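> no sequence for this one, just the structure:
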């Protein structure tokens, strides 16, 4: 398959591909998404094939108008409306009871569907000109999510119909996912909308155990990003928890030329091989840079990456969640 590289003025071409049952990688404010007509089960199945993604991993449906939600869900509750009014368009996904129009390929056979209204103008225009779109991240399953068109080409060139070049993604980690189908609203995946912001809007919000631990045996993923290992480069990722002194000492004693350190700007001079995540206290930059850093490590030929355990608060919780899964929960106390 020849993959077309389109620019922001060629969205009509991409929309036509979507309407004909094809797949297009589109930019969003979070990461690049792999888009297909959400109401066409055969088209959605092509996403799983292109990514090598297990069919039991549900997808997010993206909309361009709040009115579209009425045909997609069985109930749009008051709390859902409150979150939508505050955070849409933006990096928030809300899981709700699905309507009969949602194919099983999208919901992975669950009775729920995840809905998001992205803020990126290209994504918005593509959806408006085609249909509601099912779109997981535009990467090979399990690898770091793509935040640049170069990342998408590396994983998807020759596997999909087209890619729209929309520049670098702003947020850098996937959307926050909250389910409103349980007795208490529950955070399934942290992202650009923080747990603290959600609680400020609707009160109590639980955190699903799978945010910081592996999904229990036999449990089905009710949201993307809940599987055991995700976002992983080819290199082995190891998280180190402890003081900065302990972090530096452990690395000096356990490194070789094929080891890279994912570190902060202020400490880079302490290491021979390093990739800078951002300044120590700039968690927004950490989210923006994380997947690019993991891909850079592979491009530079490193086989092991050491990284700090991030602070699990604010957007730091999203960074922690992603890097914890990239490390397959391999954490060492130092």
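Good, I have the coordinates. This one's a predicted model, so the numbers in the text were calculated from it and none came from an experiment.
> from here on, contacts and neighbour counts on C-alpha atoms
OK.
> which SS class is the residue lying closest to residue 52 once chain neighbours are set aside?
Nearest non-adjacent residue to residue 52, counting by Cα to Cα, 6 or more residues apart in numbering: residue 141, 5.6 Å away. At residue 141, secondary structure determined by DSSP: H, G, I helix; E, B strand; the rest coil is coil.
> do the same with residue 29
coil.
> List the contacts of it.
When contacts are counted by Cα atoms under 8 Å, 6 or more residues apart in numbering, residue 29 touches 90, 91, 118, 119, 120, 169, 170, 171, 172.
> ditto for residue 17
Residues near residue 17 by Cα under 8 Å, 6+ apart: 23, 24, 161.
> filter these to the buried ones?
Among those, those that count as buried by neighbour count (16 or more other Cα atoms under 10 Å) are 23, 24, 161.
> So which of these sit within helices?
Members of those lying in helices (criterion: DSSP state H): none.
> Including distance to residue 249, could those go into TSV?
Listed next are those as TSV, based on distance: Cα to Cα, whole Å:
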residue	distance to residue 249
23	48
24	46
161	48
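> What is the nearest of those residues to residue 220?
residue 23 (26.1 Å; Cα to Cα).
> Could you give the number of residues near the spatially closest residue to that closest one that is not a sequence neighbour?
Closest residue in space to residue 23, ignoring its immediate chain neighbours: residue 36 at 5.1 Å, by Cα to Cα, 6+ apart. Residues contacting residue 36 under the criterion other Cα atoms under 10 Å number 33.
> repeat for the one 4 residues further on
By other Cα under 10 Å, 21 other residues sit near residue 40.
> residue boundaries of the strands in the stretch 51-200 of the chain?
60-62, 92-97, 112-116, 133-134, 162-164, 176-179, 186-189 (DSSP state E, counting those that start in this stretch).
> In TSV, list those strands along with mean neighbour count and distance to residue 202.
Formatted as TSV, the strands of the stretch 51-200 of the chain follow (neighbours: other Cα atoms under 10 Å; distance: least, Cα to Cα, whole Å):
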stretch	mean neighbour count	distance to residue 202
strand 60-62	27	22
strand 92-97	25	13
strand 112-116	27	18
strand 133-134	28	27
strand 162-164	26	36
strand 176-179	26	12
strand 186-189	24	11
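> okay, pairing it with this:
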């Protein structure tokens, strides 16, 4: 049976974080507030827990979750490299509402789903989330909703959708924003905007200079024959239905 903790009360917050950490270590799911919307999280290094997260949301392995971290150092340990622009983007927007897609560290033993060798990483600007992440380590986190439903902006909304599939709900009040994080793919030579969310594209472009978008793909299809490419770009996040 799940339990919701009112983290506006200091004692409840302390108990809630402790219970959430224990739940994560048992391979169970927790719901936490972030600076965008509420997320449902699992230990990123426990494959059955990640599968439970996907099952709770009604997702397949073709839509793997991003990973939230409590520090920049934790993020850099998860990726092969940050590319040309990764460090600049983290310096400018972290902690904050930017998810970056990088090549995953090949030495890590984890299974987030069909990631095609990539991982989406973000450090949220939310003290409760960061406090939890520093205790648990990296969490696979997706928006706390059933796939196809609006992202939860309160713990109560998340609980109505996810119910007892989640062990611990950390109630931090209404989330700060309705928009999910902006997602930028850094696995190619030129950064690509996969989803424009809380951080506008022009602010990303001010840091990286050139930023590819879906409109660029349309122009290329109009001006030249299509190359033989896979149906989807090699990224670890669905750009429309993930709020982290």
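Sure, I can see it. In this text, all values refer to a predicted model and were calculated from it rather than measured experimentally.
> TM-score for the pair, please.
TM-score for the superposed chains, counting by TM-score structural alignment, normalised by the length of structure 2: 0.85, backed by 225 aligned residues with a Cα RMSD of 2.3 Å.
> Distance to residue 316 of structure 1 added to the strands of the stretch 51-200 of structure 1, as CSV?
Shown next, in CSV, are the strands of the stretch 51-200 of structure 1 (distance: least, Cα to Cα, whole Å):
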stretch, distance to residue 316 of structure 1
strand 60-62, 23
strand 92-97, 16
strand 112-116, 22
strand 133-134, 27
strand 162-164, 29
strand 176-179, 12
strand 186-189, 12
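> What does residue 84 of structure 1 correspond to in structure 2?
Superposed on structure 2 with TM-score structural alignment, residue 84 of structure 1 falls opposite residue 90.
> what's the neighbour count on that match?
Other residues near residue 90 of structure 2 come to 19 when the count uses other Cα under 10 Å.
> Which of the contacts of residue 17 of structure 1 are retained in structure 2?
Mapping the contacts of residue 17 of structure 1 onto structure 2 (both residues aligned by TM-score structural alignment, their matches' Cα atoms under 8 Å) leaves 23, 24, 161 still in contact.
> which of these lies closest to residue 47 of structure 1?
Scanning those for proximity to residue 47 of structure 1, where the rule is Cα to Cα, the winner is residue 23, at 7.0 Å.
> Matching that closest one against structure 2, which residue comes up?
Checking TM-score structural alignment: residue 23 of structure 1 goes with residue 29.
> so that match makes contact with residue 48?
No: taking Cα atoms under 8 Å as the definition, residue 29 of structure 2 is not a contact partner of residue 48, at 10.7 Å.
> still on that earlier bit, ok, of the buried ones among the contacts of residue 17 of structure 1, which one's closest to residue 3 of structure 1?
The shortest gap between residue 3 of structure 1 and any of those belongs to residue 161, at 4.8 Å (Cα to Cα).
> And the closest one, what's its match in structure 2?
Using TM-score structural alignment, residue 161 of structure 1 pairs with residue 167 in structure 2.
> Tell me which residues touch its match, please.
Neighbour list for residue 167 of structure 2: 1, 2, 3, 20, 23, 28, 29, 30 [criterion: Cα under 8 Å, 6+ apart].
> list the ones among the residues you listed that structure 1 also has?
These retained in structure 1, by both residues aligned by TM-score structural alignment, their matches' Cα under 8 Å: 1, 2, 3, 23, 28, 29, 30.
> Now, these that are in strands?
Using DSSP state E, 3, 30 are the members of these that sit in strands.
> Tell me the buried residues in the helix ranked longest in structure 2?
In structure 2, with assignment by DSSP H, the single longest helix is helix 10-25. Using 16+ other Cα under 10 Å as the test for burial, helix 10-25 of structure 2 gives 12, 13, 15, 16, 17, 19, 20, 21, 23, 24.
> now the residues you listed in a markdown table, with distance to residue 152 of structure 2?
Formatted as a markdown table, these follow (distance: Cα to Cα, whole Å):
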| residue | distance to residue 152 of structure 2 |
| --- | --- |
| 12 | 21 |
| 13 | 20 |
| 15 | 23 |
| 16 | 19 |
| 17 | 20 |
| 19 | 21 |
| 20 | 19 |
| 21 | 21 |
| 23 | 21 |
| 24 | 20 |
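> measure the aligned residue in structure 2 for the residue nearest to residue 52 of structure 1 to residue 46 of structure 2 for me?
By TM-score structural alignment, residue 141 of structure 1 lines up with residue 147 in structure 2. Relative to residue 46 of structure 2, residue 147 of structure 2 is positioned 22 Å away (Cα to Cα, to the nearest Å).
> What are the boundaries of the helices in structure 2?
10-25, 47-57, 72-78, 86-93, 127-136, 155-162, 201-208, 214-223.
> Tell me which of these sits most buried.
Ranked by average neighbour count under the criterion mean count of other Cα atoms under 10 Å, the helices of structure 2 are headed by helix 47-57 at a mean of 21.
> Find me the equivalent region of that helix in structure 1.
Going by TM-score structural alignment, helix 47-57 of structure 2 sits over residues 41-51 in structure 1.
> Relative to its centre, which residue of structure 1 is most distant?
Ranked by distance from the centre of structure 1 (Cα atoms, centre = their mean), the top residue is residue 253, with 33.8 Å.
> mind checking how far that one is from residue 247 of structure 1?
10 Å.
> Could you verify my assumption that residue 23 of structure 1 touches residue 40?
No: at 11.5 Å, residue 23 of structure 1 does not count as touching residue 40 under the criterion of Cα under 8 Å.
> re earlier: nearest to residue 68 of structure 2, of the contacts of residue 167 of structure 2?
residue 30 (13.0 Å).
> who touches the residue nearest to that closest one when sequence neighbours are not counted in this structure?
Counting by Cα to Cα, 6+ apart, residue 168 is the residue found nearest to residue 30 of structure 2 once chain neighbours are left out, at 4.8 Å. Contacts for residue 168 of structure 2 (Cα under 8 Å, 6+ apart) come out as 2, 3, 4, 5, 16, 19, 20, 23, 29, 30, 31.
> Quick check: the closest residue to the second one other than its chain neighbours vs residue 143 of structure 2, distance?
What it means is residue 3 of structure 2. Nearest non-adjacent residue to residue 3 of structure 2, counting by Cα to Cα, 6+ apart: residue 168, 5.1 Å away. Applying Cα to Cα, the value for residue 168 of structure 2 to residue 143 of structure 2 is 15 Å.
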